[in-house]
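>>> turn this into a model:
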Amino acid sequence: MLKEAGQYDAKSLEQKIHELWDEIDAYSRVREQRVDGKKFFFVDGPPYTTGRIHLGTAWNKIIKDSILRYKSMNGFHVLDRAGWDMHGLPIEVKVEGVLGFKSKKDIEKYGVGNFVAKCKEFALSHRDEMTLQFQNLGVWLNWKDPYMTLRDEYIEAAWWTLKKAHEKNLLERGLRVVNWCPRCETAIADSEVEYSDVSDPSVYIKFPVANEENTFIVIWTTTPWTIPANIAVAVHPSFEYVKVRAVKNEKEEILIMAKELLKNVLKQGRYQKSEILETILGEDLKIEYKAPLGHKVPKQNTFPHNVYMADFVTAENTGCVHIAPGHGIDDFELGMKHKLPIFCPVGPDGKYTAEAGDYKGMNVREANKVILDDLSEKDLLLASGKISHRYGHCWRCKTPIIYLATEQWFLKVTDLKEKMLEEIKKVKWYPDWA
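Here you go, the predicted structure:
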């Protein structure tokens, strides 16, 4: 005779299963039964202990748990130490929020030692909470002896690695342009940058040509804040450029830009009449110009400003690219190639330094409007608008990044590239294209 089951109660059943596992010590007994089996070593890619688990961390652990159970059921001795990421900026940003801090200077006032202790307290308390949540999901890992990145054993291993890199001459300090978060005041790897749509200025600016009255090179940019750091203009050697006489409101001036972009630039500037005076190949466009903000940034008047050739220039906007070696990767490479000054008048907090003259102390993004007003006063702003585009943000605090030339420590991965590629061939990747 069939017996009718009562109503299915998932919560109650889950609780009974957990109680049974605890009563018979299921996890330990299964591991002990497999101790003589072939070892399967698992390294837990650790979650940050920044709060309660979310769908992503839950899904991650459930998939891992399924694979480890499968291996154990097939006789493997699974080494499954849990892991926690408990140091670094994600924890610090959370603690700064708890303490109501707005900048790194608040940490200095609070005391670095006190702040570190608070971060440890925060990380450890959330570890306990998140461990319970993962256990409630039924995840079997060695929760009693997890590896934690705030422990000395882990930190010392990182220092040991750096020591070995130094011994092998793989560690170097050098000036590079990097992704930089002005709120966290730290460099960010390319893989850590998150992109989202933002509205930024879209501006056409006239750079006055030296020794040629009313003659200007026209550039386009979405980052007016980098104009105080301008050092050069790049053009493509094989593009055709024009000198064009343009008239607006009976005022005449000569503009230089890529020939195929002439029509759009004149439209942007609302010129009523125009006449091409000369067509020049980019490689022949050897021009010196004056710093557009030299009256606001005195340091700019000590630098020469010239046009250089670059293959990265595209036939977009004006075909003339504003180069600030201290604030762009391509700009930096061009600057190093031609031994240009790597002028970077911006500090780690995203504010202009004294080298920026009148802009000292201003937040760079907030300075955009001031800079455009200053250019307009000098009649150097050809056109101004807005553009919606994808822009990088800090993955930790969501602040828009900037590019800064800073002294950093680097591992010379290029020296290891061939060896690494050989080792990769020995690894089975899932999926294959990974």
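>>> can we go C-alpha only for contacts and neighbour counts from here?
Fine.
>>> nearest residue to the middle of the protein?
For the chain, the residue nearest the mean C-alpha position is Val193 (3.7 Å; CA atoms, centre = their mean).
>>> distance of that residue relative to Tyr403?
Using CA to CA, to the nearest Å, we find Val193 at a distance of 12 Å from Tyr403.
>>> now Pro341
To Tyr403, Pro341 is 16 Å away according to CA to CA.
>>> same check on Thr57?
Per CA to CA, Thr57 is found 31 Å from Tyr403.
>>> and the next element down the chain from the helix or strand containing Ile107?
Counting by DSSP states H and E, the element that carries Ile107 is helix 104-110. Proceeding C-terminally, helix 104-110 gives way to helix 112-136 as the next helix or strand, assigned by DSSP H and E.
>>> one step back: for the residue nearest to the centre of the chain, what are its contacts?
The neighbours of Val193, taking CA atoms under 8 Å, 6 or more residues apart in numbering as the test, are Gly392, His393, Cys394, Trp395.
>>> just Glu121 next, same as before
The neighbours of Glu121, taking CA under 8 Å, 6+ apart as the test, come to nothing; the list is empty.
>>> and Thr57 and Tyr403? which has more neighbours close in?
Between Thr57 and Tyr403, Tyr403 has the larger neighbour count (other CA atoms under 10 Å), namely 22 against 14.
>>> kindly confirm my reading that that one forms part of a strand.
Yes. Membership of Tyr403 in a strand is supported by DSSP: H, G, I helix; E, B strand; the rest coil.
>>> does it touch Asn179 like I think?
Yes. In this structure, Tyr403 sits in contact with Asn179. The criterion is CA atoms under 8 Å, and the distance is 5.0 Å.
>>> helices or strands up against the helix or strand where Ile91 lies?
Per DSSP H and E: Ile91 is located in helix 89-99. Counting contacts by 3 or more CA pairs under 8 Å, 6 or more residues apart in numbering; DSSP states H and E, helix 89-99 is packed against helix 112-136.
>>> another sequence for comparison is provided below:
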Amino acid sequence: ELKIINFWEKNKIFEKSVKQRPVTKQYVFYDGPPFATGTPHYGHILGLTSKDVFPRFWTMKGFRCERRWGWDCHGLPIENLAEKDLKISEKKEIEAGGVDKFNAYCRSKVLGYAEDWGKVVRRMGKWIEFDNSYKTMDKSYMETIWFIFKKLYDKKLIYEGKKILMYCPRCETPISKAEIAMDNSYKTVTEKSIIVSFKLKGEKNTFLLAWTTTPWTLIGNVALAVNSRMDYVNVKVGSNYFVLCKESIEMINGEKYKIVDEFKGKELVGKGYEPLYETAEGKAYVVVNGGKSVSSEEGTGIVHLALYGEFDYDIIKKNKLSIVQHLDEKGRLIKGPEEWLGEWFKDLDKNIIADLDNKNLLFKKLDFSHSYPFCYRCETPLFYNAVDSWFINIEKIRDKLLKESKKINWYPAGKVEKRFEYIIKTAPDWTISRNRFWATAIPVWKCSKCDEIRIIGSIDELRKNAVEKIPKNIDLHKDVMDNIHLKCSKCGSVMN
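As a prediction, this is how the structure comes out:
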């Protein structure tokens, strides 16, 4: 094998295989670049091998197949490595020490294992232009991202908004579902789930039962959702009355009960209840209709609503309910019982369970095993959080994506095609911004006075519009871009 590899290199066989084929007859192969933050393992080798097969096949069929190695230099992998080396535990420390210094360190470490990768690629016999690699931190690459971003924005396919996203409190940034799924970041965990008693106002000893797997969200509870068309029952247990959906009556298991009333969920809508923790200001603590999304498959048919869930947020907005964001960017309590302020969200569970038990509002405590998402880089438990972010509008192009996917020759046919189709059909709008430092800065400038927005699509455009003089070798990373300003065309103020 080594003899063959040496022959290929000495005689530049790969280079000749490209040059001897016409430019007019190309086979283009897109290959995602790896991170160079660790040595390659067998999983990489398997992927590299399969990605080498197809270009070789098409080369032998007479096609010109150029292959150039690339490095993914940005993002959490290198930032986590830098934080570990610099003994940084949170985002504020980076800002205090200087984003420029942090980014400089990231740059110095980003290709730390490039030589090891080169040895593996050569030894396995993969044909690719390795030494002349492109890097996502190259100015030309980053400027291309700006160009694409502006194109999408001009086509009204990019927007800024607040959505419920997977969020890492350690990295302090949203993470897309695709990233989590791709890296198999779900782990099976067993935690305490609880059935909570919410006391109905104006009805003696009557409680609504709601089940939750995230007790920490109860501090931010603003409403309870029912299905207006579903059947509910009022059952008597001792001297108290408990309301839940009829099909979930087994939740009363272990208690001696008697059904005293039966009715549709619509009869509960509009009723008020006493808050567990009074954190809301404005409209709150009322029963609302959650529609078909509220079912009897899991829980009690009554859903406790807090900001930290996609369904919850939609219903909260629809009913113009109070917004309570009781955790900070690090996942610590900032609103709620004073003695718990500063507690990490996962540590709140045990306090809340004990507190509800003391108040006789804990109806039942259950062990619950389920799949839970963790950060694919730092392994911190994630939670759904309401985050301001930039999104690509998938909904606008969904039909076109489905239509184009029909033109793809799928192997193996059938199952893979259906899986891809399902992904497109169910994909939410794609969050593309991250609240981090070592990455391509999003080319958006906002007016400090009138909130006018300006999108820049190239260095030339930046040079024409910037207040400051732009040097020839301008760096497009955040630490530099934060010091470049534009003049607002609408009111004349400074744009940051």
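>>> and the TM-score between them?
The TM-score (TM-score structural alignment, normalised by the length of structure 1) is 0.88; 408 aligned residues with a CA RMSD of 2.0 Å.
>>> let me have the contacts of Val193 of structure 1 in CSV, extended by neighbour count.
Listed next are the contacts of Val193 of structure 1 as CSV, based on neighbours: other CA atoms under 10 Å:
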residue, neighbour count
Gly392, 20
His393, 21
Cys394, 24
Trp395, 17
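>>> between the residues you listed, which sits nearest Thr215 of structure 1?
Gly392 (35.4 Å; CA to CA).
>>> what ranges does the stretch 101-250 of structure 1 have for its strands?
142-148, 171-181, 186-188, 193-208, 215-221, 232-235, 240-248 (DSSP state E, counting those that start in this stretch).
>>> so which bit of structure 2 is the first one matched to?
With TM-score structural alignment applied, strand 142-148 of structure 1 matches the range 129-135 in structure 2.
>>> on average, how far is that stretch from the matching bit in structure 1?
Averaged over the aligned pairs, stretch 129-135 of structure 2 sits 1.5 Å from structure 1 after superposition, using mean CA distance after the TM-score superposition for structure 1.
>>> in that stretch, what counts as buried?
Phe130, Tyr134, Lys135 (16 or more other CA atoms under 10 Å).
>>> and stretch 159-177 of structure 2, by the same measure?
Applying a neighbour-count criterion of 16+ other CA under 10 Å, one finds 163-176 buried in stretch 159-177 of structure 2.
>>> which stretch of structure 1 lines up against it?
Going by TM-score structural alignment: stretch 159-177 of structure 2 matches residues 172-190.
>>> and the contacts of the matching stretch?
Outside of stretch 172-190 of structure 1, the residues that reach it under the criterion CA under 8 Å, 6+ apart are 89, 93, 103-104, 326-329, 332, 348-350, 393-394, 397, 399-412.
>>> do that again at 6 Å, thanks
The set of residues external to stretch 172-190 of structure 1 that reach it, using CA atoms under 6 Å, 6 or more residues apart in numbering, is 329, 348-350, 401-410.
>>> what's around Asp67 of structure 2, how many residues?
Just so we're on the same page, residue 67 of structure 2 is Arg rather than Asp. By other CA under 10 Å, the burial measure for Arg67 of structure 2, its neighbour count, is 20.
>>> if we can go back for a sec, nearest to Glu404 of structure 2 among the buried residues of stretch 159-177 of structure 2?
Ser176 (23.3 Å).
>>> from the buried residues of stretch 159-177 of structure 2, which two are the most distant?
Lys163 and Arg170 (19.4 Å).
>>> how many residues are close by the closest residue to Leu170 of structure 1 other than its chain neighbours?
Sequence neighbours aside, Lys412 is the residue nearest to Leu170 of structure 1 in space, at 5.1 Å (criterion: CA to CA, 6 or more residues apart in numbering). Number of residues near Lys412 of structure 1 (other CA under 10 Å) recorded here: 13.
>>> aligned partner of Lys330 of structure 2 in structure 1?
Structural alignment (TM-score structural alignment) places Lys330 of structure 2 against Asp349 in structure 1.
>>> mean per-residue distance, the top helix by length along structure 2 to structure 1?
Secondary structure of structure 2 read by DSSP state H shows that its longest helix is helix 42-60. Using mean CA distance after the TM-score superposition for structure 1, helix 42-60 of structure 2 ends up 1.3 Å from its aligned counterpart in structure 1, as a mean over the superposed pairs.
>>> Provide the aligned range in structure 1 for that helix.
Residues 55-73 of structure 1 are where helix 42-60 of structure 2 lands, counting by TM-score structural alignment.
>>> identify each buried residue in that stretch, please.
Under the neighbour-count rule (16+ other CA under 10 Å), stretch 55-73 of structure 1 has Lys61, Ile62, Lys64, Asp65, Leu68, Lys71, Ser72 buried.
>>> could you do stretch 193-205 of structure 2 as well?
When neighbours are counted by 16+ other CA under 10 Å, the buried residues of stretch 193-205 of structure 2 are found to be Ser193, Ile194, Ile195, Val196, Ser197, Phe198, Lys199, Leu200.
>>> now the aligned residue in structure 1 for Ala225 of structure 2: how far from Glu288 of structure 1?
Matched across to structure 1, Ala225 of structure 2 falls on Ala234, judged by TM-score structural alignment. Computed with CA to CA, the distance linking Ala234 of structure 1 and Glu288 of structure 1 is 12 Å.
>>> same deal with Leu411 of structure 1?
The spacing between Leu411 of structure 1 and Glu288 of structure 1, counted by CA to CA, is 38 Å.
>>> the two: which has the busier surroundings?
Neighbours were tallied for Leu411 of structure 1 and for Glu288 using other CA under 10 Å; the higher tally belongs to Glu288 (20 against 15).
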